[in-house]
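Colleague: Coordinates for the following, if possible.
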Amino acid sequence: MTTHDAPVTEDLTVLTEPLKALANPVRLQVLQWLRTPEEHFPVNEVGVCVSHIQAKTGLAQSTVSAYMAALERVGLVRSTRVGKWTHYRRDEERIAQLMEQLRQNIGDIDLSRIVRS
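Modeller: Next up, the predicted model:
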């Protein structure tokens, strides 16, 4: 057995599942937009309506709903239902926890040292 075939001794799904959700460029973009929602969407006190997210992405409503459900499943956003509409906002506490878990597991990353092609 080589070193990269070594079994995982710790449950890393707390890291891998959110990273999988963020591996999709549209989901990552939506999470970025929701960081400053007032710059990108009409915002109310409960968050951004899924219909506004759908309009901005240009994707089908069902696709956007599935994407938002994936982000919610891993705790990166929270939803609030108002009538027939679902509104989303980032879960800043969970995002901060994820960032700390990444730092603890892989260390600080100096992005200035990454070679750009």
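Colleague: Every contact and neighbour count from this point should use C-alpha atoms.
Modeller: Will do.
Colleague: show me where the chain has helices.
Modeller: For the chain, the helices defined by DSSP state H cover 13-22, 25-35, 50-57, 61-73, 92-106.
Colleague: How far away from the center of its chain is the last one?
Modeller: In this view, helix 92-106 has its centroid 12 Å away from the chain centroid, taken as CA atoms, centre = their mean, to the nearest Å.
Colleague: what does the first one give?
Modeller: If you compare the mean C-alpha spot of helix 13-22 with that of the full chain, they lie 9 Å apart, counting by CA atoms, centre = their mean.
Colleague: Pull out the buried positions in it.
Modeller: Of all the residues in helix 13-22, those buried under the rule 16 or more other CA atoms under 10 Å are Glu17, Pro18, Ala21, Leu22.
Colleague: could I get these as JSON lines with distance to Ser62?
Modeller: Converted to JSON lines, the buried residues of helix 13-22 look like this (distance: CA to CA, whole Å):
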{"residue": "Glu17", "distance to Ser62": "21"}
{"residue": "Pro18", "distance to Ser62": "21"}
{"residue": "Ala21", "distance to Ser62": "17"}
{"residue": "Leu22", "distance to Ser62": "18"}
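Colleague: how many neighbours does the closest residue to Thr57 other than its chain neighbours have?
Modeller: Using CA to CA, 6 or more residues apart in numbering and skipping the chain neighbours, the partner closest in space to Thr57 is Val26 (7.6 Å). Applying other CA atoms under 10 Å, we find 15 other residues in the vicinity of Val26.
Colleague: Let's see this one next, to set against the first:
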Amino acid sequence: MDLERSISALNNPVRRKIVEWLKDRSNFPPALPEHEGLEGVCVGYIQEKANLSQSTISNYMGLLKQAGFVIAERHGQWTFYRRDEDNIKAFFDAVQKELL
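Modeller: Below is the predicted model:
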């Protein structure tokens, strides 16, 4: 785990909010019928909730993915994101090990 990359990814209130929002699917509109059963949230819903441009959200999600906080899955023209709970736990374990 690259702690610097992880801390840098979380050093933005909107990126932290996105990780928080992804804890609960009900923070977003219901999935379209053709997407029911898919894990995660469509990037368009994340963009809408954050009220930011598509390019900014794409950048943010890329940083969160590189840091290991989210997993991206492509389904047709849509990208769906969900939290990577194992990596989030590993991040907190690494911070605890380093600081305590």
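Colleague: Drop the TM-score for these two in here.
Modeller: Superposed pair, TM-score by TM-score structural alignment, normalised by the length of the second structure: 0.88. Supporting alignment: 94 aligned residues with a CA RMSD of 1.2 Å.
Colleague: and which of the buried residues of helix 13-22 of the first structure is nearest Val64 of the first structure?
Modeller: Minimum distance to Val64 of the first structure across the buried residues of helix 13-22 of the first structure is 13.0 Å, recorded for Ala21 (CA to CA).
Colleague: follow-up on the earlier one: Val82 of the first structure is nearest to which of the helices of the first structure?
Modeller: Of all the helices of the first structure, helix 50-57 sits nearest to Val82 of the first structure, with 11.1 Å by CA to CA.
Colleague: what range in the second structure does the closest one sit on?
Modeller: The aligned range for helix 50-57 of the first structure in the second structure is 43-50, by TM-score structural alignment.
Colleague: Quick check: buried residues in that stretch?
Modeller: Of the residues in stretch 43-50 of the second structure, Val43, Tyr45, Ile46, Gln47 count as buried by neighbour count, 16+ other CA under 10 Å.
Colleague: same check, this time on stretch 35-53 of the first structure
Modeller: Quick answer for stretch 35-53 of the first structure (16+ other CA under 10 Å): Pro37, His40, Phe41, Val43, Gly47, Val48, Cys49, Val50, Ser51, Ile53.
Colleague: Stretch 68-75 of the first structure too?
Modeller: Across stretch 68-75 of the first structure, burial judged by 16+ other CA under 10 Å covers Met68, Ala69, Ala70, Leu71, Glu72, Val74, Gly75.
Colleague: In the second structure, what sits opposite the fifth one in the alignment?
Modeller: Under the alignment defined by TM-score structural alignment, Glu72 of the first structure is paired with Lys65 of the second structure.
Colleague: sorry, back to before: any chance of the helices of the first structure in a markdown table, plus distance to Lys84 of the first structure?
Modeller: Converted to a markdown table, the helices of the first structure look like this (distance: least, CA to CA, whole Å):
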| stretch | distance to Lys84 of the first structure |
| --- | --- |
| helix 13-22 | 25 |
| helix 25-35 | 21 |
| helix 50-57 | 11 |
| helix 61-73 | 13 |
| helix 92-106 | 25 |
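Colleague: picking that back up, what's the spacing between the closest residue to the match of Glu72 of the first structure other than its chain neighbours and Val43 of the second structure?
Modeller: Excluding the flanking residues, the one nearest Lys65 of the second structure by CA to CA, 6+ apart is Ile71, at 6.1 Å. Using CA to CA, to the nearest Å, Ile71 of the second structure is found at 12 Å from Val43 of the second structure.
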